[in-house]
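J.: Generate a structure from the sequence data that follows.
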Amino acid sequence: MEQNQNREIEILKEQMENLKNNVFAQLDELRAMMTASLPNKPAEEKRRSVHVIHDMHPDKRLSEQMAELCCKTEEKGVHGLVTYFGVYNSSGRQSNWIRNNVSADDLLSLIESGVAGKVLACIGNANRLGMLLEILRGPKTVAELVERCGFGSTGQVYHHMKPLLAADIIAEDEQQKGVYVIQPHKVQGIIMLLAGISDMVDETYTQGTWEINEEN
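T.: Below you'll find the predicted structure:
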């Protein structure tokens, strides 16, 4: 009787071992299938000086473009590259823009040259920003700006319009005298500046490697 029980236990152990091996084999097969369905490259790969980021965005095209920017940054020997595009439509007026592989070093040089400071000083005023907002939403007369922006007089509007006109950010509509519009070629700058401010206050869309690289 005891021998039969021992034999049954041995058979049960063998069955358990076989079951375990079958489960592990199925798990390995499933893991291989999942790996094959994923991109060949890891989420991040370290090159000589740049970490190449993969699959950063749900849109495969944008993720591939990000990886390409990382690679080109190293190839060109610059600190970074920027690609951006957008569209803005309001009151039947539309601006579209695309810029590709813009050197971050060239952008930083705008600070050294003083251009960035002058532009920010021109628009970096709550009253002027309020005017830009209203004109971006649609062409406005001086009287409309007085009403919508809370100015006390047309003189105040003209005072704040002066630097915006001088910087060619706004202009009088050629077809409607006394009506002011944003210059079409300046729309993207305003929208992208606001996009930059948005990224300063919300880092949700940023990934990176921030440890110090002692080799560089």
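
J.: From now on I want contacts and neighbour counts done on CA atoms only, so please keep to that.
T.: OK.

J.: and Asp105, how many neighbours?
T.: Residue neighbour count, defined by other C-alpha atoms under 10 Å, stands at 12 for Asp105.

J.: Make sure it is indeed in a strand.
T.: No - Asp105: not assigned to a strand; according to DSSP: H, G, I helix; E, B strand; the rest coil it is helix.

J.: correct me, but it touches Val78?
T.: Yes - counting by C-alpha atoms under 8 Å, Asp105 does reach Val78; the two are 6.8 Å apart.

J.: Let's see this one next, to set against the first:
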Amino acid sequence: MPGKRPLDPPPAELAERLREVEARLTALEERTPSTGTGKMESNDRKDTKHNRFWVLEGLREQLGGTSGGLIYSGIAPTASGPVEWQYGHTAEEILELDDDHAAIVADRLAALGSPIRLQLMLAVLGGTTSVADLSTLESMGTTGQVYHHVRILTAAGWLRPAGRGAVQVPPDRVVPAMLALAAAL
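T.: Below you'll find the model as predicted:
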């Protein structure tokens, strides 16, 4: 037969292969976010295993008719055991901070604004809680300098005393501290 190559599959096989390719393409299109939406759609919104935005779906259900919100949560290992934590705000609460709350937020963020204090936080989260041990870590400076930074972190609520010469990250600050670091990555 002219024009037919010996390796061409039969028409029935070609039709079947085309159906398979179309089915796979359709499945990919359903899993891919629409242009500009930043959101992945799923045929089964309750199937959290395959829905990247299961947290957003849950937040929408919790918020009801409000104009927006923010939820943050996490599970983090610590030297004293795992910490599980979640908290939420409406968008209005965040966008309409009064002067007192704005000052508190600024102080807390400023306390994390030093590379040495960030290293201290990470070391304490990692289980080094003795100020004497913290002062032996590279780039920490003297024990007096470490105490200076520890006082700033303690005043901002990121650390608290944990016995004589020791500090810890309060359980309710572990996940927020990690989220603050993650948000800045």
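
J.: Give me the TM-score for this pair.
T.: TM-score for the superposed pair, counting by TM-score structural alignment, normalised by the length of structure 2: 0.66. Supporting figures: 173 aligned residues with a C-alpha RMSD of 4.1 Å.

J.: and the next element down the chain from the longest helix along structure 2?
T.: Using DSSP state H, we find that the single longest helix of structure 2 is helix 11-31. Using DSSP states H and E, the next helix or strand after helix 11-31 of structure 2 towards the C-terminus is helix 54-63.

J.: For that next one, which residues meet the burial criterion?
T.: Residues of helix 54-63 of structure 2 classed as buried: Trp54, Leu59 (neighbour count, 16 or more other C-alpha atoms under 10 Å).

J.: try stretch 122-142 of structure 2
T.: For stretch 122-142 of structure 2, by 16+ other C-alpha under 10 Å, it's Leu122, Ala123, Val124, Leu125, Thr128, Thr129, Ser130, Val131, Ala132, Leu134, Ser135, Met140.

J.: First-to-last residue distance for that stretch?
T.: End-to-end span of stretch 122-142 of structure 2 (C-alpha to C-alpha, to the nearest Å): 18 Å.

J.: what about Glu74 of structure 1, how many neighbours?
T.: Look at Glu74 of structure 1: counted by other C-alpha under 10 Å, it has 18 neighbours.

J.: right, I mislabeled it, should have said Pro184 of structure 1
T.: Pro184 of structure 1 has 15 neighbouring residues, counting by other C-alpha under 10 Å.

J.: How much space separates it from Leu136 of structure 1?
T.: 10 Å.

J.: At which residues are the strands of structure 1 located?
T.: For structure 1, strands defined by DSSP state E occupy the ranges 44-46, 51-53, 81-90, 93-103, 140-141, 170-172, 179-182.

J.: Please point out which parts of the fourth one sit buried.
T.: What it means is strand 93-103 of structure 1. By neighbour count on 16+ other C-alpha under 10 Å, the buried set for strand 93-103 of structure 1 is Ser103.

J.: From the rest of the structure, what touches that strand?
T.: Strand 93-103 of structure 1 has contacts (C-alpha atoms under 8 Å, 6 or more residues apart in numbering) with 69, 78-89, 184-185, 187-188.

J.: For the buried ones among the residues you listed, write the corresponding PyMOL selection.
T.: What follows is the PyMOL syntax for the buried subset of the contacts of strand 93-103 of structure 1, where burial is set by 16+ other C-alpha under 10 Å:
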select buried, resi 69+80+81+187+188
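
J.: Arg137 of structure 1 -> structure 2?
T.: When structure 2 is aligned by TM-score structural alignment, the residue opposite Arg137 of structure 1 is Gly126.

J.: Kindly report the same for Val119 of structure 1.
T.: Per TM-score structural alignment, Val119 of structure 1 is aligned with Arg108.

J.: what about the nearest residue to that match once chain neighbours are set aside, neighbour count?
T.: Nearest residue to Arg108 of structure 2, sequence neighbours excluded (C-alpha to C-alpha, 6 or more residues apart in numbering): Ala156, at 4.9 Å. When neighbours are counted by other C-alpha under 10 Å, Ala156 of structure 2 registers 19.

J.: what's the matching residue for Ala156 of structure 2 over in structure 1?
T.: In structure 1, Ala156 of structure 2 lands on Ala167 (TM-score structural alignment).

J.: how much space is there between its match and Ile190 of structure 1?
T.: On the measure of C-alpha to C-alpha, Ala167 of structure 1 and Ile190 of structure 1 end up 13 Å apart.
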